[in-house]
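**Student:** Sequence plus predicted model, see below.
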Amino acid sequence: MCGIVGLFDTRGHKPISESLLEQMNSTQYHRGPDGAGVHIEPGVGLGHRRLSIIDIASGHQPLFNEDNSVVVTYNGEIYNFIELMEELKNCGHTFKTRCDTEVIVHAWEEWGERCVDHFRGMFAFAIWDRNRQQLFLARDRLGIKPLFYTLLDDGCVAFSSELKALKCLPNIDRTLDPTAIEDYFSLGYVPEPKTIYQQVKKLNPGHSLLVDRKVDNSLPAFMPEPKQYWDLHCQPSEHKSEADLQEELVERIREAVKIRMIAEVPLGAFLSGGVDSGTVVAMMAELSDSPVNTCSIGFDVNRFDETEYAQMVAKRYETHHFEGNVASDDFALVDQLAELYDEPYADSSAIPTYRVCELARKKVTVALSGDGGDEHLAGYRRYRWHMNEERLRSKLPLGIRRGVFGPLGRLYPKADWAPRVFRAKTTFEALARSSVEAYFHTVGLTTAQQREELFSDNFKRDLQGYRTQDLFELYAQKAPTDDPLTMIQYIDTKTYLVGDILTKVDRASMAHALEVRVPLLDHKLVDWISGVSPALKLNGQCGKYLLKKAMEPYLPNDVLYRPKMGFAVPLADWFRGPLKPLLKQRLLGGLMADCGYFNLTFIETLINQHQMRVRDHSTLIWTLFMFEAFMRSEAQLGTPVHQSEIRAVPA
């Protein structure tokens, strides 16, 4: 796993500053402490930080073809590189290394833009082809590896693995995007393809970008639209018995795990005590001649601790098991997280994720994880809630439901303290919404009413009517399915999986120079699962039904069928205890008061109600807390943070 950066003059052969390129590269030292390389020629500069995993002796980058006309800088792993190497040799290509990086160079020569169709793995890379005068950027199908890019005012395209590298550019416009701020306070992250900055984008998963150098440099710089090369098919698979599907699922997972166990460095796995990580460890143990290294993080608060279940799996497969512990007052990372993620990010499980990566790196350089199982095999509780509500919604037209249940939802008292099944207000509100609107409300960190009260009038004018819900509606229209469960899984794949889960794991692992591989996000496996009947993913009230039944011979029932816990931290206690003195200081003064985005009276009410235990506002307070940490980080860079300096983006 590595870090990449680059600069490309789209209008000519402007000299590239080597010192600037190296400065950009050095900001990503943590992604690749084993080495660095840069290549500069007129109008082009490519940089690379290396974490050595495969072909340690000769896999240095940037890497060239035989005549040095094509060069690549690349972050990731191509798991089928051996087969591709043989195929390309048969096409007449000559290899100087035994690494997957060189496969990308020759695949580009052979297949051009369609080279990405041949790669199986996780990747973000940039290719410069001198003969064609083209820069080609690509990101893997599910967005496991990140790629940021921007077109600068001087006509240069800049790109990097992390946003912090682009912040080095003296001429970058770091004007904040109001719609990205709305997205952040809706979801807790800034979804692809946006970043918090108007001028910078993330390349969407399953997309590539081809930039030609213009012959006439008097023409204005222009950034072409990225092209989508892959999407989930969600097409029903051939009819098979449930037993046959269980067997096929295990075989497909085993194969996806097997190809991810190739490494020339110590390898292990995260073991949370859940079904997905347990499945990965079980397959690794079957495939390995030696005990698997496993790592778990525990909590000193019982309701958040899952280590006993991880120990069950570790004992069953006789792994070399290592445990760390997150104390209930482990909030020292708060400010560090703002530096780590480069833009506002409010998933508090980033803290234990950071700790488990820190622990794992002491033992291994590569770790396999179970990420992706919940999204594709329907493991989240919210899927059950949504489908229960969907059955009720399907009985009446939307117009009638809005007229009947809308007023009931407004009049019924709020009862956050009660079990969800008894929250009639929540149910009435859900029944008054469309399916996509209801799901957006379910996954949102805040309600539309809370954001209405949170944002200042000036900021709301700058939004020009934009709502994050529009993004969910867009993906619903694009989804290749009408099935309500498959639809929300598709939306999650495009939003939550890449914007929250994979972002969290990439930044936390790379902060420790740890490579994380995700076999349950193998694109062939994911595409096959997308065609499995929804009733075998969510069977009644049992999520991940097919996987759980398939894994019964491999994992204890207590692991398979216990309630899902998640990687939570005790935010509510923090804000009533050790972080209490900081809340009003940080959220009601300084940058939060000066920026003009917020209604401070509403924020003060949130804090008072929370600390007096009238309501639990910990999620929204944490979201504000992390935004303030981002703002302080920006202020240190000299970024404009005042309302008057935000440019509105058309909705």
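**Tutor:** Arrived safely. Numbering: from 1, shown residues only.
**Student:** CA atoms for contacts and neighbours, from now on please.
**Tutor:** OK.
**Student:** which helix is the longest one in this structure?
**Tutor:** When the chain is parsed with DSSP state H, its longest helix is helix 618-637.
**Student:** Could you tell me which residues within that helix count as buried?
**Tutor:** 618-634 (16 or more other CA atoms under 10 Å).
**Student:** What of stretch 64-76?
**Tutor:** Within stretch 64-76, the residues scored as buried using 16+ other CA under 10 Å are 64-65, 70-76.
**Student:** same check, this time on stretch 336-349
**Tutor:** Buried residues in stretch 336-349, defined by neighbour count with 16+ other CA under 10 Å: 337-348.
**Student:** how far out from the middle of the chain is it?
**Tutor:** 12 Å (CA atoms, centre = their mean, to the nearest Å).
**Student:** ok, which stretches of the stretch 201-350 of the chain are strands?
**Tutor:** Taking DSSP state E, counting those that start in this stretch, the strands of the stretch 201-350 of the chain run over residues 207-212, 227-228, 267-270, 293-299, 320-326.
**Student:** burial measure for residue 156, as a count.
**Tutor:** 23 (other CA atoms under 10 Å).
**Student:** can you check residue 83 too?
**Tutor:** Applying other CA under 10 Å, we find 11 residues neighbouring residue 83.
**Student:** any idea how far residue 63 is from it?
**Tutor:** Distance of residue 83 to residue 63, computed by CA to CA, to the nearest Å: 20 Å.
**Student:** same question, residue 328
**Tutor:** Counting by CA to CA, the gap from residue 328 to residue 63 is 46 Å.
**Student:** of the two, who's got more company?
**Tutor:** residue 63 (21 against 15).
**Student:** The more buried one contacts residue 99, doesn't it?
**Tutor:** No: when contacts are counted by CA atoms under 8 Å, residue 63 is not listed as touching residue 99 (10.5 Å).
**Student:** so how far is stretch 22-34 off the chain centroid?
**Tutor:** 21 Å.
**Student:** Below is an additional structure, to be compared with the one above:
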Amino acid sequence: MCAIAGAPSKEDVVRMLELMRHRAPDDAGTFQDERFTMGMGRLKIIDLISNDLCPITHKGLTLTFNGEIYNYIDLREELKKIGHTFKTSSDTEVLLVAYIEWNEGCLDKLNGMFAFAVNDGQSIFLARDIAGEKPLYYSLNASGEFKFASEAKALGFACQELPPAHSARFHFDKKTLDIRKWWQFTPKERDIDFESALKELDTILADSVRLRTRSDVSYGLYFSGGIDSTLISTYHNFSNQFTYQDGDYQKEFREIFPKILWHLDYPVSTFSPFGLWKLAEEARSKNVKVVLSGEGADELFGGYVRYVPNEFNRLGRNKFPSYTKVFPHRDMLWEEFNGNMRELLRMGDRMASAWGVENRCPFLDRRIIEFAFTLPMSYKIRGLETKVILCELLKRRMPEYKFQEKHGLFCSVNKWLNAPDEGFDKTTYHEYQEKIWSTFKDM
């Protein structure tokens, strides 16, 4: 995990990196040319020795990069065969050389989570991963001044988010910004039998977990006891597992609430960030820098109760018989992936980065995303069953598993806020609400 920033002024970039120091506590640096300054802070996970990666320059190009390229070893071998050489063992250098060789076409070769920027002297190229695991914001004012950063606060909130699966290019001379969607994918069901689909998913998920446990530092698993995290645990023996337990966090919640808001940068519809904060805090206390989690499984494989027929009946399906025709499951899952999941990933990223921890999501491997959206819906939702194929895969990999309620991120916030006052002024809570609303209402 890293923090990246860019602006015409070096002083601005240094200031932005300092604001995002929590994301990248291990190393930081800048590179300035006559037009632009690129900055990068680093949380060392791969290649702990090299100190010349913040940012990295090669053949007249400068790269700042936040994320992980999981297939970087395979890409490095492919690039070596073409004639390229490497000075480090990092995925950062592989990404820059891949861009040099294939330009924007390198995006189709990447399996990873990423937000990066490349300065070629004439333009700044930005790109973001398919799911939006890694954040990227930019601003372009009326005078043509362009900036970018990993967090909105670094740009003073006067910015826009580059959407997931999109790239952008800012041209210095024209002072224009061109944005395009680089991942063109349309969900379309394919003809595949259940057993073949099960084997294919098993193979891809096993490799996804293998790639995400490739690290030069300690790693662990956010373990809820539910289907998703338990399934991940069957592919690797995690010595570090972290489970959130709701408890009497009244005083602690009140103390750290302002910190959580500061790190979030934006309003959310849940208090789950507190649970994520506690998980990341525990991971960091055990010197774990990388954690795997089950984000994406519900959105890709239909895990929410609102998808099942009895929920539709409770909501009045008899009165609205066309509900599922207007909102077919496939479209609902696609909207979940491009909507609700983005908020979940933002929360996960901000709370993990607050503690210098990187969150990795095996279910958001590009191969799994594209696999999931080509599956017949009956392999995901069948009657009252959700995540059908994941449940079956877990049963086969762990026959002794007893399906149970998972330990989610439930927080007793109402209880904590309405408890007898212990020096906590509720107006503080409402002031923060108003501050957030006034910041974002016109964006």
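**Tutor:** Ah, there it is. All figures in this text were calculated on a predicted structure; none of them were measured in a lab.
**Student:** contacting residues around the longest helix of the first structure?
**Tutor:** For helix 618-637 of the first structure, the external contacting residues (CA atoms under 8 Å, 6 or more residues apart in numbering) are 185, 188, 334-335, 338-339, 342-346, 348, 445-446, 571-572, 575, 583, 586-587, 591-592, 606-607, 610, 641.
**Student:** Name the residues of stretch 111-122 of the second structure that are buried.
**Tutor:** Applying 16+ other CA under 10 Å to stretch 111-122 of the second structure flags 111-119 as buried.
**Student:** what does stretch 406-415 of the second structure give?
**Tutor:** For stretch 406-415 of the second structure, a neighbour-count test (16+ other CA under 10 Å) marks 408-409, 411, 413 as buried.
**Student:** now residue 123 of the second structure: how far from residue 172 of the second structure?
**Tutor:** With the distance defined as CA to CA, residue 123 of the second structure ends up 6 Å from residue 172 of the second structure.
**Student:** What's the match for residue 199 of the second structure in the first structure?
**Tutor:** Matched to the first structure by TM-score structural alignment, residue 199 of the second structure sits across from residue 247.
**Student:** my guess is that match meets residue 550, correct?
**Tutor:** Yes: using CA under 8 Å, residue 247 of the first structure and residue 550 qualify as a contacting pair, with a distance of 6.7 Å.
**Student:** Those two: which has the busier surroundings?
**Tutor:** Between residue 247 of the first structure and residue 550, counted using other CA under 10 Å, the more crowded position is residue 550 (21 against 16).
**Student:** Identify the residue spatially nearest to residue 178 of the first structure, adjacent ones excluded.
**Tutor:** Using CA to CA, 6 or more residues apart in numbering and skipping residues adjacent in sequence, the residue nearest residue 178 of the first structure is residue 463, 6.0 Å away.
**Student:** what do you get for residue 51 of the second structure?
**Tutor:** Nearest in space to residue 51 of the second structure, with sequence neighbours left out and distances taken as CA to CA, 6+ apart, is residue 27 at 7.5 Å.
**Student:** I'd guessed that neighbour sits against residue 43; true?
**Tutor:** Yes: if you go by CA under 8 Å, residue 27 of the second structure and residue 43 touch, sitting 7.0 Å apart.
**Student:** which one of these two has more residues nearby?
**Tutor:** A direct count of neighbours by other CA under 10 Å for residue 27 of the second structure and residue 43 places residue 43 higher, at 24 against 16.
**Student:** which stretches of the stretch 301-443 of the second structure form strands?
**Tutor:** Here the stretch 301-443 of the second structure has its strands, by DSSP E, counting those that start in this stretch, at 358-360.
**Student:** all helices of it, in order?
**Tutor:** Using DSSP state H, counting those that start in this stretch, the helices of the stretch 301-443 of the second structure run over residues 309-314, 323-326, 329-338, 340-353, 366-372, 388-397, 413-418, 426-440.
**Student:** Quick one: closest of the ones you listed to residue 245 of the second structure.
**Tutor:** For the helices of the stretch 301-443 of the second structure, proximity to residue 245 of the second structure was assessed by CA to CA; helix 413-418 is nearest, at 13.9 Å.
**Student:** how big's the offset between that closest one and the first structure?
**Tutor:** Comparison of helix 413-418 of the second structure with the first structure after fitting gives an average deviation of 3.1 Å (mean CA distance after the TM-score superposition for the first structure).
**Student:** So which elements touch that helix?
**Tutor:** Packing partners of helix 413-418 of the second structure (3 or more CA pairs under 8 Å, 6 or more residues apart in numbering; DSSP states H and E): helix 250-264.
**Student:** Quick check: which helices or strands does the helix it packs on pack against?
**Tutor:** Helices and strands touching helix 250-264 of the second structure, by 3+ CA pairs under 8 Å, 6+ apart, are helix 272-285, helix 340-353, helix 413-418.
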